[in-house]
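Undergrad: just a sequence and a predicted model for now, questions to come.
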Amino acid sequence: MSTVFNFTFVPWFRSVAPYIHKFRHQTFVIGLTGEAIAAGKLQSIAQDLAMIQAMGVKIVLVHGFRPQVNEQLAAKGHEGRYSHGIRITDSIALDCAQEAAGQLRYEIEAAFSQGLPNTPMAGSTVRVISGNFITARPVGIVDGVDFQHSGLVRKVDVAGIQRSLDMDALVLISPFGFSPTGEAFNLNMEEVATSVAIALKADKLVFVTEVPGILQNPDQPASEDNPIDTELPLAQARQLLAHVPPSQQPTDTAFYLQHCVKACQGGVERSHIIPFAVDGSLLLEIYVHDGIGTMIVDEKLEEVREATADDVGGILQLIEPFEKDGTLVKRDRTEIERDISNYTIVEHDGVIFGCAALYAYPEARTAEMAALTVSPQSQGTGDGEKLLRRIEQRARLLGLDSIFVLTTRTMHWFLKRGFKPVDPEWLPEARKRKYNWDRRSQVLVRKL
């Protein structure tokens, strides 16, 4: 039994190591919905955040409290009122919000203070610092509706939060803000988390929510044939939002997506929507290649796109050195021009730094990823993984079940990313006929 455990644990831990190195000293802002806490997920989420912090990540945790405030209001015989997707915070609702925030703050601090033996928290020392980091302004009167004590973020105390993070503390922020005159305002957790992430120039904004992520086809329920879109370029996320009205309901996927888009536009390179219903979703999203939810990526000056005829020269220039040293099979210009629609490229400032091609075999419900190439100048920056994700995305859209590669020198790179070796006899008949038995390429398959 222990031998089996070793064979599974050691490769897994090694596959996680690059992400541990990559995220050390980075800053993540986590937006935790009140629904997650109401569902009893606080303990496990606190344990996961403690582990993430132990691996060198600086964490700002912004909690929500929608259901808790509604519960307090119901106990007082008072009904919650909303307009434009914002709570109308009268004096009773403000009292309820303050009570709920105080109670949740103590619950969260208690969750991070547990150090019981034989639990993930054993030996952990997570110092939690909270405070008046948010300056707010009133929403005011909109379309004749007076929002009273509901507010919007005016300013984030970046220096104060940064000092706390530099002391290795976890910063806890409630969705409250205060005016310069000391007046309290009830805020929207999603807006607070987004504003904090932008102000801190955070590396990630992660919403832990009741929605699983963005479906590849938003009009149909999730299924094996319609999985979560694990990565959305910012431009594509904007297009999705352009086809739906602005969402004012926190339970709508578009509600979280619009905040993710705002964060990316404000300089946060990656924002995520993940489900609290999946145990360990934070760990799965951050330390596993495919993640568990949807990541929106601001690719800035870098673009991952399908190739056009204008890119043939750049692709030839990129792959030529790898053809000469035998890493790649030689392809002439005519072949690349003929198949250019199969190619995906990574472009930095108009220069092609990576490419890959997809050749589908629909009768076998699979496709070959060929000519995966990354310039030596950008190796180690994640361009190969970006190309792999985009090729997988194209294969899924074709309704395929797997992708395969033939390689003689880069087998380990693919094994680390979930590919499994198979016998060349596995290949689709049409591809088997073209297999070069002298070259003896390894065949590796990854299920989608």
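TA: Structure received.

Undergrad: going by C-alpha atoms from here, please, whenever you check contacts or count neighbours.
TA: OK.

Undergrad: what helix or strand is the residue nearest to residue 266 when sequence neighbours are not counted located in?
TA: Nearest residue to residue 266 in three dimensions, chain neighbours excluded: residue 198, at 5.5 Å (C-alpha to C-alpha, 6 or more residues apart in numbering). Using DSSP states H and E, residue 198 sits within helix 189-200.

Undergrad: what's that helix packed up against?
TA: strand 27-32, strand 58-63, strand 151-156, helix 158-166, strand 204-209, helix 253-265 (3 or more C-alpha pairs under 8 Å, 6 or more residues apart in numbering; DSSP states H and E).

Undergrad: the inter-axis angle of it versus strand 151-156?
TA: On the basis of axes from the mean of the first three to the mean of the last three C-alpha atoms, to 10 degrees, helix 189-200 is oriented at 10 degrees to strand 151-156.

Undergrad: one step back: return the most buried member of the helices and strands packed on helix 189-200.
TA: strand 204-209 (a mean of 27; mean count of other C-alpha atoms under 10 Å).

Undergrad: ok, residues contacting that strand?
TA: Contact with strand 204-209 is made by 27-33, 35-36, 193-194, 197, 256, 260, 263, 268-276, 282, as judged by C-alpha atoms under 8 Å, 6 or more residues apart in numbering.

Undergrad: report the angle between that strand and strand 27-32.
TA: Going by the same axes, to 10 degrees, strand 204-209 makes 10 degrees with strand 27-32.

Undergrad: check the offset of stretch 434-448 from the chain's centre.
TA: 32 Å (C-alpha atoms, centre = their mean, to the nearest Å).

Undergrad: kindly report the same for stretch 64-81.
TA: With C-alpha atoms, centre = their mean, you get 31 Å for stretch 64-81.

Undergrad: any idea how far apart the tips of it sit?
TA: Taking C-alpha to C-alpha, to the nearest Å, the first and last residues of stretch 64-81 lie 17 Å apart.

Undergrad: report the buried residues of the longest strand anywhere in the chain.
TA: Longest strand of the chain, by residue count under DSSP state E: strand 351-361. Of all the residues in strand 351-361, those buried under the rule 16 or more other C-alpha atoms under 10 Å are 352, 353, 354, 355, 356, 357, 358, 359, 360, 361.

Undergrad: tabulate those (TSV), appending distance to residue 333.
TA: Converted to TSV, those look like this (distance: C-alpha to C-alpha, whole Å):
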residue	distance to residue 333
352	16
353	18
354	17
355	15
356	15
357	14
358	17
359	17
360	21
361	23
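
Undergrad: adding another structure so you can compare the two:
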Amino acid sequence: MTDTQEEKNLEQEELQEEEESIAPWVQWFRGVAPHIHSIKNQTIVIAVSGEMIERGKLESFIHDVSVISALGSKLVLVYGVRPQVERLLKLQNIRPSLSNNIRITDPETLSCVKEAAGEVRLDIEAAFSQGLPNTPMAHSHVRVVSGNFVIARPLGIIDGIDFKLTGIVRKVDSEAIHQQLNNKNIVLVAPLGFSPTGEAFNLTLEDVASSIAGAIKADKLVLLSDVDGVRRFGEVISELTAEQAEEFVEKGLVDQEDIYNLGYALKAIKKGVDRVHIIPYFLDGGILGELFTHDGVGTLITEEHMESMKTATIDDLQGLIKLLQPLEEDGTLVKRPREKLEADISKFIVLEHDGIIYGSAALYAFPEEKIGEMGALTVHPDYQGKGEADKLLRQIEKQARKEGLTRLFVLTTRTAHWFLKKGFRTASLEELPLKKRDLYNWQRRSQIFIKDL
């Protein structure tokens, strides 16, 4: 072997080692890229609990918010001050007054609310202004703008209890907020509102956040809470429809804190917000985990389920190619030229989640023989083990029956056992339609399975 050949071999070995070392990162980045794309130019309202700030989580949260902003999202931060107000009341020997977990705000309490709101606002502004040293966002310039964006009115007298200077949102100056967002500013809103005569009212964080989200038609509302999502029978539910959430609230199927959060989530959705996320503030990086992973870290509430099964269109072509390509490269699936996929796109059923194609199957009908072929049955590895392949098979069978077919066949080299479990039987080449027999690939030696419909 020549020196030149040895050098080339060494270079190839070094390149392979380098590829192996970065492979996990590359795989992660490719996986997160669609989520990054999906939040670009989206308007997101985030409700920041005072408890999160009180427990020293502000700096890491500001870092994460700066990342989200840098990726092109328009952000409104609404912050709460409940524990800060409690601390000030205690220092001034003022006894807190609550009814149904709602604070009754007299003038002395309102003074504490104003002081707490001012202190927290300065802390948040200072955290953004320090340039995030020792992080990838170092020296980034994030502008934060506050203002009197919320008009409020008194909550009034409920069940004989006068809530005094406790208020609820009456109106949001959505035009002013949009103007600041379009100027690439992060909008910061305190849990205070003002009447047209200048009177101040103490508002709840969730009321302000959900009202603003609805008024500006935000794409997302994120409620940072001291719970890790909505729990049912001790398990966090990763996704709920608005209808399911309403049932949970009306029938009391979850605890009071979940009912409280779901109430404001439903309020936002009814006002046109696409998605509401309830996530734990105590989980470091939780907001990133919620927005940039498939399953998230808390509970997502939407008008309808984000996962959908549909007939593929030309707009799904790129996603379908990306899904099938790895299996074509390792020989699990037969390679399909782009032109062939494009021509057959209407034969495909796809599973989609949040704009990402993660499952597919195709039906090729042979009407004269009343038989159909199911091809390209695929589920992305991240979604396997959840019954998604069963959904696709059922849909293909349903479509085949609709087209008057009485049998369904598949050709496979690696998943024989699965098809046998699903009611298929081993078949011979002679049982296939004549056109398919002529195209049989003897090099692949695929096994043939048929199912009566």
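TA: Right, received. Where do you want to start? Quantities reported herein were computed from a predicted structural model and do not represent experimental measurements.

Undergrad: what TM-score comes out when they're superposed?
TA: Superposed pair, TM-score by TM-score structural alignment, normalised by the length of the first structure: 0.69. Supporting alignment: 345 aligned residues with a C-alpha RMSD of 3.6 Å.

Undergrad: quick one: the helix holding residue 198 of the first structure to the second structure mean distance?
TA: Taking mean C-alpha distance after the TM-score superposition for the first structure, the mean distance separating helix 189-200 of the first structure from the aligned residues in the second structure is 0.3 Å.

Undergrad: where in the second structure does that helix align, residue-wise?
TA: Under TM-score structural alignment, helix 189-200 of the first structure corresponds to residues 205-216 of the second structure.

Undergrad: identify all contacting residues around the matching stretch.
TA: With C-alpha under 8 Å, 6+ apart, stretch 205-216 of the second structure has contacts from 44-49, 78-80, 150, 168-169, 172, 174, 177-178, 191, 220-221, 223, 261, 264-265, 267-273.

Undergrad: do that again at 6 Å, thanks
TA: Residues external to stretch 205-216 of the second structure that are found in contact with it (C-alpha atoms under 6 Å, 6 or more residues apart in numbering): 45, 47, 78, 80, 174, 191, 268, 271, 272, 273.

Undergrad: which among those residues gets closest to residue 245 of the second structure?
TA: Distance to residue 245 of the second structure across the contacts of stretch 205-216 of the second structure (C-alpha to C-alpha) is lowest for residue 268, with 12.6 Å.

Undergrad: who touches the aligned residue in the first structure for the closest one in this structure?
TA: Taking TM-score structural alignment, the alignment pairs residue 268 of the second structure with residue 263 from the first structure. Listed by C-alpha under 6 Å, 6+ apart, the contact set of residue 263 of the first structure reads 194, 198.

Undergrad: what do we get in the second structure for residue 21 of the first structure?
TA: Under TM-score structural alignment, residue 21 of the first structure pairs with residue 37 in the second structure.

Undergrad: what about its match, how many neighbours?
TA: Look at residue 37 of the second structure: counted by other C-alpha atoms under 10 Å, it has 13 neighbours.

Undergrad: using the three-state scheme, assign it.
TA: State at residue 37 of the second structure, reduced to three classes by DSSP: H, G, I helix; E, B strand; the rest coil: helix.

Undergrad: next one: it from residue 293 of the second structure, what distance?
TA: Distance from residue 37 of the second structure to residue 293 of the second structure, counting by C-alpha to C-alpha: 13 Å.

Undergrad: check residue 59 of the second structure too.
TA: Residue 59 of the second structure sits at a distance of 22 Å from residue 293 of the second structure (criterion: C-alpha to C-alpha).

Undergrad: gap between residue 197 of the second structure and residue 152 of the second structure?
TA: Here the criterion is C-alpha to C-alpha. By it, residue 197 of the second structure lies 11 Å from residue 152 of the second structure.

Undergrad: when the two are compared, which one has more neighbours?
TA: With neighbours defined as other C-alpha under 10 Å, residue 197 of the second structure and residue 152 compare such that residue 152 has more, 24 against 6.

Undergrad: any idea how far that one lies from residue 209 of the second structure?
TA: In terms of C-alpha to C-alpha, residue 152 of the second structure sits 13 Å off from residue 209 of the second structure.

Undergrad: give me the nearest residue to the residue sitting nearest the centre point of the second structure, chain neighbours excluded.
TA: Residue closest to the mean C-alpha point of the second structure, counted by C-alpha atoms, centre = their mean, is residue 291 at 5.0 Å. Spatial nearest neighbour of residue 291 of the second structure, excluding adjacent residues (C-alpha to C-alpha, 6+ apart): residue 35 at 7.0 Å.

Undergrad: check residue 59 of the second structure too.
TA: residue 127 (6.4 Å).

Undergrad: could you give the number of residues near the aligned partner of that neighbour in the first structure?
TA: Using TM-score structural alignment, the partner of residue 127 of the second structure in the first structure is residue 111. Residues near residue 111 of the first structure, counting by other C-alpha under 10 Å, number 19.

Undergrad: what of residue 171 of the first structure?
TA: Neighbours of residue 171 of the first structure under the rule other C-alpha under 10 Å: 22.

Undergrad: do residue 376 of the second structure as well
TA: Around residue 376 of the second structure there are 23 residues (other C-alpha under 10 Å).

Undergrad: how about residue 294 of the second structure?
TA: By the criterion of other C-alpha under 10 Å, residue 294 of the second structure has 17 neighbours.

Undergrad: same thing with residue 2 of the first structure?
TA: 7.

Undergrad: how much space between it and residue 318 of the first structure?
TA: With distances taken as C-alpha to C-alpha, residue 2 of the first structure is found 46 Å from residue 318 of the first structure.

Undergrad: ditto for residue 209 of the first structure
TA: Residue 209 of the first structure is 42 Å from residue 318 of the first structure, where distance means C-alpha to C-alpha.
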